[in-house]
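>>> What would the 3D arrangement of this be:
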Amino acid sequence: MALPPAFLDELRARTPLPGLIGRKTRLAKSGRNWKGCCPFHGEKTPSFYVYDDHFHCFGCGAHGDAITFIMRADGASFPEAVERLASEAGMDVPKPSAQDAARDRRVRDLHAVMAVAADAYHRRLFLPEGRPALDYLLRRGLTERTIRDFALGWAPGGRGALAADLRAEDITEAQMIEAGLLRRGEGGDPPRDFFFARVMFPIRDRRGRVIAFGGRILGDGQPKYVNSPETPLFRKRMGLYGLDLAREGAFRGAPVVAVEGYMDVIALHQAGFTGAVAPLGTALTAEQLEELWRLNPEPVLCFDGDAAGARAAARAAEVALPLISSERSLRFATLPAGDDPDTLTAKRGSGAFQAVLDAARPMAEALYGLVAEGRPAVTPEQRAALRHRLTGAAGAIADKALSAEYRRVLLDRFFAASRRPQSGGRPPSRTLPRPAIAAGPVQAERARMMFAVILRHPWLLPQVEEAVGLLDLPPGPATQLRDALLASTVAAEPLDSEGLIAQLARYGVEDAVSWALAPIGLPLAARAEALPGEVEEGFWHFFLRLRGEAELIEDQQDALKALAETNDPSAQRRLILVSEALDALRRGEGASGASGDAA
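Model (predicted):
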């Protein structure tokens, strides 16, 4: 009795393979994966690799998932292996019902139906009736080996031909309808073929089982491509064309790249890009992105170099943003105008497509253009709208730390673009620019004063440690002191200034402490007798001057919102401090403004 696929998928997800396999053989980290000597055959040089969801030995060919490993390593049956892993994962093995058994038998039967249908279509491609389709594929540059590897076929134009082929294998009409091979007749008419006079592309799942078909008409008729209807085996938004072959390609180090069409996938595999896949006639879905990430943490999405390609890339980014994390992202590649992967490799060879992949941009770099694409940002209203779109895109990322990084990157680029001279506008001012002030020493001095306030008033640290931890500080004593302060905040009791400095000595930052407390130019807030209000105001004064323009603008918006909601004097003071810091930054405040109210 087969177990529900969802249960088995969760069981595999809850069973870390390196830990399981590491009980039998010693594993060492190898990039993102693990490797060791194969536990199934004697070897001295490691050729056994462990990936996120499977293992593979390049010596003896052993291959499988966690369940397979237990069966092979311990001689367990499938139910025994499942029971053992479920017990370790804290899961209960589902008890089958009569309905479950019937459904599983039907699904197994449908897989068999689709396998027979694929064989029938493939066989007909090499018969005289399929000669026009075979000639079409050969003209498109496919070799006979590629045609056989992808099991391409031909759905005949004569009605009832496929049904006749399948009836000879004891497949019923009802099974053909359920598998999506026949359409139900209307008004008492008999069922008719779903695919008629089309080149056939079998669609397979991760395990290589045929679950559906795509059919392309010869000539210029419409629709050019038709996919199987949704069936118990096939959900269009869940799968990827070429997924089973791309898994093997990815395991052997091929880049994972999602392109638009079936012929693009086939042409790329033939050109050596064996990690190529394509969505099934739809825009890329969240489920398909999850499949891509199972193959590679940073797959490439490849789009046409026209307006439609830009729109498709923007839609894909919108779907992906809530799902990305520090462990998985995307890269975006753009094809030369007028080319797709099929025509590009046919005309200019695999090197041309490799150049496209080499030029692929990380998502953080590509996102600005995808959000701003084709929309002017000249007037204040247009610029405000663009800024809202950019912050909205960053805000869609569920990982808060990553969201903040994206917001910073996008707004930095927004303000840089805003400062760029615009052609056709008013001529640039002839006023001589003010000499630039070196930012490094100014920022270091501001950091010194901020830390002096904390060191003299340690009660402040629990309130501000998170904010300090997010600052971009100049390297050297500022960064050393910040790291030591954050590491020291686990003390059971509040510390006074001397106690905190003594605790920091354990981290070897005495020189950094001396740097921070050097008396020259220290603010009044760093005096021991400063009042709490003076201490807090002094800290935020220097903290805000260590922020960038984009961050200060966001701080100002947050402060405005807080003041509107609470009408609290502290919120008003916070808004004043942020606005002063932003004005100082835009004026190019120098070292003279860094010391604040000196003692």
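>>> going forward, measure contacts between C-alpha atoms and count neighbours the same way
OK.
>>> Can you tell me how far residue 28 is from residue 251?
17 Å (CA to CA, to the nearest Å).
>>> what's the answer for residue 448, then?
Taken as CA to CA, the span from residue 448 to residue 251 is 50 Å.
>>> now swap in residue 221 and tell me
Relative to residue 251, and taking CA to CA, residue 221 is found at 39 Å.
>>> I'd say residue 94 and residue 6 touch.
No - using CA atoms under 8 Å, residue 94 is not in contact with residue 6, being 10.8 Å away.
>>> Can I take it that residue 216 is in a helix?
No - under the criterion used here (DSSP: H, G, I helix; E, B strand; the rest coil), residue 216 is strand, not part of a helix.
>>> Now the second one, please; I'll put the structures next to each other:
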Amino acid sequence: MAGRIPDTFIDELLARVDIADIVGERVQLRRSGSNHLGLCPFHGEKTPSFTVSADKQFYHCFGCGAHGSAIRFLMEYDRLEFREAVAQLAQMAGMEMPEQSRGEASQPSQKPLYDLLDRASRQYQQWLRQHPQRQRAIDYLRSRGLNGEIAQRFGIGFAPPGWDNLLRELANTDPLKQAGLVVERDGGRVYDRFRDRIMFPIRDRRGRTIGFGGRVLDDGEPKYLNSPETPVFHKGEALYGLYEVLQTDRHPGDIVVVEGYMDVVALAQHGLPRAVATLGTATSTRQVERLLKTTGDVIFCFDGDEAGRRAAWRALENALPAMRQGRQIRFLFLPDGEDPDSLVRENGREAFEAQLQDAAPLSDYLIERLQQHTDMQSMDGRARFVEKARPLLQRLPPDVYRHMLMERVAGLARLDTDYLEGVVDGREQLGRGQRDSEARQPAPDAGSVRRTPVRLAVALLLQRPALARQVEDVATLRGLDDLPGLPLLVQLLELSINEPQITPGAILERFRDTEHESALWKLATWDHLVPESGLEAEFADAMNRVRRLLSDRRLEHLNDRLQAGELTAEEWTEWTRLKK
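This next block holds a predicted model:
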């Protein structure tokens, strides 16, 4: 949804700007019928599959699935935050941003916190150059093969020994506590969080310092210490080195995820500047999504020991919700005792690149792991295989990728794919009423859209929102959930009636980052084979069929009540009317 900026402002903004102009300034487009066509800027392709609809005010790539309004395009292409993208479009459209957007009054500006963290980063870098005790830090970095240029590029610094070096330099205790740079113990004693450590600033995609990782210089524990959660630093979202990757290549062909800060820096030192690291926690879905918006190919590179394989499996589990057609995730396990830092220093960049090319696709690693300790020749073993696969397959979004992986699992288990999909979705164990209550979205199965009256009505509304004005009985449909997707259809009807100027792109923007986003985009880009001249008649027919289906469901319910002798007088009147 639009967040703190009022929806009405977003709707008007998207109605004023022309997405074809926005995209056309950044991507070479040519007119193709009523749309514009070009090479997708979000994945490498030689045959154009990227379309921009000026009528509907959205873009869609049939190759990688990228889609969105003008706002999302600026967010993805120019790497802007939501509010920044809105502000840029508002300036182009001659509109003033709301002075106080909804909920914003309670959200103070974080600029002082960013400024303080930046000052701390510069102070750590200065200590690496000038502090009397810096030599140990310099010797350590040299022993790892790093030079001054790479240290400067990554902003590496030094936190000297002592309890209050940073505290004395930056002085203000409360902001330092908020930034996670000092620790307060019982009794009120305050001291520096980072002491006698190599300091790695963690930056957001705009280059602002949001936190730090500190590597100890002796045998102390913990070996690596990270900033705590703060208003600007969230471990489950940030990625060390992503800013530096984007400084080198705006659209990298792939990104390598490694386990440590030094691995990222060492790979960059040896000509591989496209590595990032998570921050001491399991790779999250948010982090995977962030990476897959930057590149179509993510390679997880972990140690081959038990700990590395556990980390890889957690990464796989959290990556599944982000897997869609056109995206690729692979896994590379290094020999025991080796890490990317040591391998690239010993064998060179080309050898390491060759290993990356041999990384196993997510599907291969998933199947291999599920087959471990499982007898695939026996019926019991294959049943166990399916049971282990089921919760993982459930995490995948409806898409071609999900369908293809389902086919592969079904083939190994010697099952029909449709039956396996029923097992995974819970349909094979549920009655009709339960199935209907679970299938609330008009979401199509991967690859194609099954034509139903509700789905067709939604698709036509997304093509021409003004069709909603034909429906005079929306109030009677509100609150009903007898048909899959009906509550969403009612929501779209009410939105289109209440805001008659809303564009298809603005409707889809309303549902960005919601549970309905994927289904709506499939229907918005579905070729329903209804010509423009026949939209009104087809929509009216679809709505009539929706009403007939609702009447049939209601009659079926009343028949059950009648047979049980439970029909009330009002229900008898309704039953009589419906039987005519």
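>>> After superposition, what's the TM-score here?
Superposed pair, TM-score by TM-score structural alignment, normalised by the length of the second structure: 0.58. Supporting alignment: 384 aligned residues with a CA RMSD of 4.1 Å.
>>> just to revisit the earlier point, tell me which of residue 448 and residue 251 of the first structure has more neighbours.
Between residue 448 of the first structure and residue 251, residue 448 has the larger neighbour count (other CA atoms under 10 Å), namely 24 against 17.
>>> nearest spatial neighbour of that one, skipping sequence neighbours?
Spatially, and ignoring its direct neighbours in sequence, residue 448 of the first structure is nearest to residue 516 (4.7 Å; CA to CA, 6 or more residues apart in numbering).
>>> Isn't that neighbour up against residue 444?
No - using CA under 8 Å, residue 516 of the first structure is not in contact with residue 444, being 9.9 Å away.
>>> And the two? Which one has more around it.
For residue 516 of the first structure and residue 444, the more surrounded residue by other CA under 10 Å is residue 516, and the numbers stand at 24 against 21.
>>> could you say which helix or strand contains the more buried one?
Using DSSP states H and E, the element containing residue 516 of the first structure is helix 510-517.
>>> And the next helix or strand along the chain from that helix, how far out from the chain middle?
Scanning forward in sequence from helix 510-517 of the first structure by DSSP H and E, the next helix or strand is helix 532-544. Remark: helix 532-544 of the first structure is offset 40 Å from the chain centroid, using CA atoms, centre = their mean, to the nearest Å.
>>> Where in the second structure does helix 532-544 of the first structure align, residue-wise?
Counting by TM-score structural alignment, helix 532-544 of the first structure falls onto no part of the second structure.
>>> start and end residues in the first structure for the longest helix along the second structure, please.
For the second structure, the helix with the greatest residue count under DSSP state H is helix 535-563. Matched against the first structure by TM-score structural alignment, helix 535-563 of the second structure finds no partner residues.
>>> helices and strands around that helix, which ones?
Helix 535-563 of the second structure is packed against helix 453-463, helix 569-579, with contacts defined by 3 or more CA pairs under 8 Å, 6 or more residues apart in numbering; DSSP states H and E.
>>> Buried residues, that helix. List them.
By neighbour count on 16 or more other CA atoms under 10 Å, the buried set for helix 535-563 of the second structure is 535-536, 538-540, 542-543, 545-546, 550-551, 554-555, 558-559.
>>> Burial check on residue 384 of the second structure, number of neighbours?
18.
>>> again, but for residue 323 of the first structure
Residues lying near residue 323 of the first structure (other CA under 10 Å) number 17.
>>> Tell me who's in contact with it.
286, 397, 398 (CA atoms under 8 Å, 6 or more residues apart in numbering).
>>> Now with 10 Å, please.
Applying CA atoms under 10 Å, 6 or more residues apart in numbering, we find residue 323 of the first structure in contact with 286, 289, 290, 317, 329, 396, 397, 398, 399.
>>> Tell me who's in contact with the closest residue to the first one other than its chain neighbours.
Computed as CA to CA, 6+ apart, the closest residue to residue 286 of the first structure that is not its neighbour in sequence is residue 319, at 6.2 Å. Residue 319 of the first structure makes contact with 283, 284, 285, 286, 289, 313, 396, according to CA under 10 Å, 6+ apart.
>>> is it true that the last one touches residue 403?
Yes - Residue 396 of the first structure is within contact range of residue 403, at 7.5 Å (criterion: CA atoms under 10 Å).
>>> how close does the residue most central in space within the first structure sit to residue 49 of the first structure?
For the first structure, the residue nearest the mean C-alpha position is residue 329 (2.7 Å; CA atoms, centre = their mean). Per CA to CA, residue 329 of the first structure is found 24 Å from residue 49 of the first structure.
>>> cool, residue 479 of the first structure as well?
Counting by CA to CA, the gap from residue 479 of the first structure to residue 49 of the first structure is 39 Å.
>>> swap in residue 124 of the first structure?
Taken as CA to CA, the span from residue 124 of the first structure to residue 49 of the first structure is 40 Å.
>>> higher neighbour count, these two?
Neighbour tally, residue 124 of the first structure and residue 49, criterion other CA under 10 Å: the higher count belongs to residue 49, 23 against 20.
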